[in-house]
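**Q** sequence-free structure coming up:
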């Protein structure tokens, strides 16, 4: 039974779920509890990275997945770097979701320009 712990600020799309199940043999998806999700989704952009807060997330990870299980890690660049190193050291498999991006722009009746960015999941890629 393979697990994927979700260390990012969104909910998995159906395409991501299907891809993880088919290509990574994921049987269980684990979201962070609300308190830890709040920490991850609101990394303080000022000063040094608050490692003590990330340590709470690390403890949750160690209790909920096993070596060889996947962690989807996306977010603040410094926090991602720190957690990818942690994941590799502990024997977890850190991955991220690649996307195909499209941009649509249109002029509205009042001459304002509406810009829409579309992201479509392509695959999960290991951090190397």
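**A** On my side now, so go ahead. Because the structure is predicted, anything quoted here is derived from the model rather than measured.
**Q** can we go C-alpha only for contacts and neighbour counts from here?
**A** Noted.
**Q** secondary structure class for residue 66?
**A** Using DSSP: H, G, I helix; E, B strand; the rest coil, the structure places residue 66 in coil.
**Q** Touching, it and residue 92? I think so.
**A** Yes - judged on C-alpha atoms under 8 Å, residue 66 makes contact with residue 92 at a distance of 7.2 Å.
**Q** quick one: which of these two has more around it?
**A** residue 92 (22 against 14; other C-alpha atoms under 10 Å).
**Q** Give me the buried positions along the helix or strand encompassing residue 54.
**A** Using DSSP states H and E, the element containing residue 54 is helix 51-64. Across helix 51-64, burial judged by 16 or more other C-alpha atoms under 10 Å covers 54, 57, 58, 61.
**Q** just curious, which of the residues you listed is nearest to residue 16?
**A** For the buried residues of helix 51-64, the closest approach to residue 16 (C-alpha to C-alpha) belongs to residue 61, at 20.5 Å.
**Q** Strands along the protein, start to end?
**A** 2-7, 26-31, 70-73, 93-107, 113-126 (DSSP state E).
**Q** Using CSV, lay out the buried residues of helix 51-64 together with distance to residue 87.
**A** Output for the buried residues of helix 51-64, formatted as CSV (distance: C-alpha to C-alpha, whole Å):
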residue, distance to residue 87
54, 12
57, 11
58, 9
61, 9
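**Q** Second structure for comparison follows:
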């Protein structure tokens, strides 16, 4: 018995604090198709995602504009790249899973370089390289 295949996602909504790298864009299109469109957060939401209030004990209501944005803009089976504040990410991943969206995150290889200056101070440089996307909840 053949099971029906899900349609390829049309969009990848970007809920994270960085710009999508060329490697990430290429990888996403190789996996989910050349037709994939990338949809960034509106300016106001981008600013809020970058600074989830650190003085609030509960942030569910603070994230309502993100849920509204996805509800209005997304279609079932669309991707949502979610990375950032741990609690906000957890809440939005659950929202995506409960609303027929595919939450993903970018897996990176990390390299750290340390340089010790003559005065004894240490400068650490981190280099991140995209490796793949991973689905949350699988």
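**A** Thanks, I have the structure now. As the structure is a prediction and not an experimental result, all values here were calculated from the model.
**Q** one step back: which stretch of the second structure lines up against the helix holding residue 54 of the first structure?
**A** Under TM-score structural alignment, helix 51-64 of the first structure corresponds to residues 60-73 of the second structure.
**Q** How about stretch 15-23 of the first structure?
**A** The aligned range for stretch 15-23 of the first structure in the second structure is 23-31, by TM-score structural alignment.
**Q** How far does the lengthiest helix in the second structure sit from its chain's centre?
**A** Longest helix in the second structure, counting residues (DSSP state H): helix 86-98. How far helix 86-98 of the second structure lies from its chain's middle: 11 Å, per C-alpha atoms, centre = their mean, to the nearest Å.
**Q** just stretch 84-104 of the second structure next, same as before
**A** The mean C-alpha position of stretch 84-104 of the second structure is separated from the chain mean by 9 Å, C-alpha atoms, centre = their mean.
**Q** same question, stretch 32-44 of the first structure
**A** With C-alpha atoms, centre = their mean as the basis, stretch 32-44 of the first structure stands 12 Å off its chain's centre.
**Q** Repeat that for stretch 48-55 of the second structure.
**A** 16 Å.
**Q** Then stretch 31-39 of the second structure?
**A** The mean C-alpha position of stretch 31-39 of the second structure is separated from the chain mean by 15 Å, C-alpha atoms, centre = their mean.
**Q** returning to that earlier point: show me the one of the strands of the first structure that comes nearest residue 14 of the first structure.
**A** Using C-alpha to C-alpha, the nearest of the strands of the first structure to residue 14 of the first structure is strand 113-126, at 9.5 Å.
**Q** For that closest one, name the packing helices and strands.
**A** helix 14-24, strand 93-107 (3 or more C-alpha pairs under 8 Å, 6 or more residues apart in numbering; DSSP states H and E).
**Q** Same question for that strand: list its buried residues.
**A** For strand 113-126 of the first structure, a neighbour-count test (16+ other C-alpha under 10 Å) marks 121, 123, 124 as buried.
**Q** Now distance to residue 86 of the first structure too, for the strands of the first structure, in JSON lines please.
**A** Converted to JSON lines, these look like this (distance: least, C-alpha to C-alpha, whole Å):
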{"stretch": "strand 2-7", "distance to residue 86 of the first structure": "13"}
{"stretch": "strand 26-31", "distance to residue 86 of the first structure": "18"}
{"stretch": "strand 70-73", "distance to residue 86 of the first structure": "11"}
{"stretch": "strand 93-107", "distance to residue 86 of the first structure": "9"}
{"stretch": "strand 113-126", "distance to residue 86 of the first structure": "14"}
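**Q** Out of those, the one nearest residue 15 of the first structure is which?
**A** Among those, strand 113-126 comes nearest to residue 15 of the first structure, with 6.6 Å by C-alpha to C-alpha.
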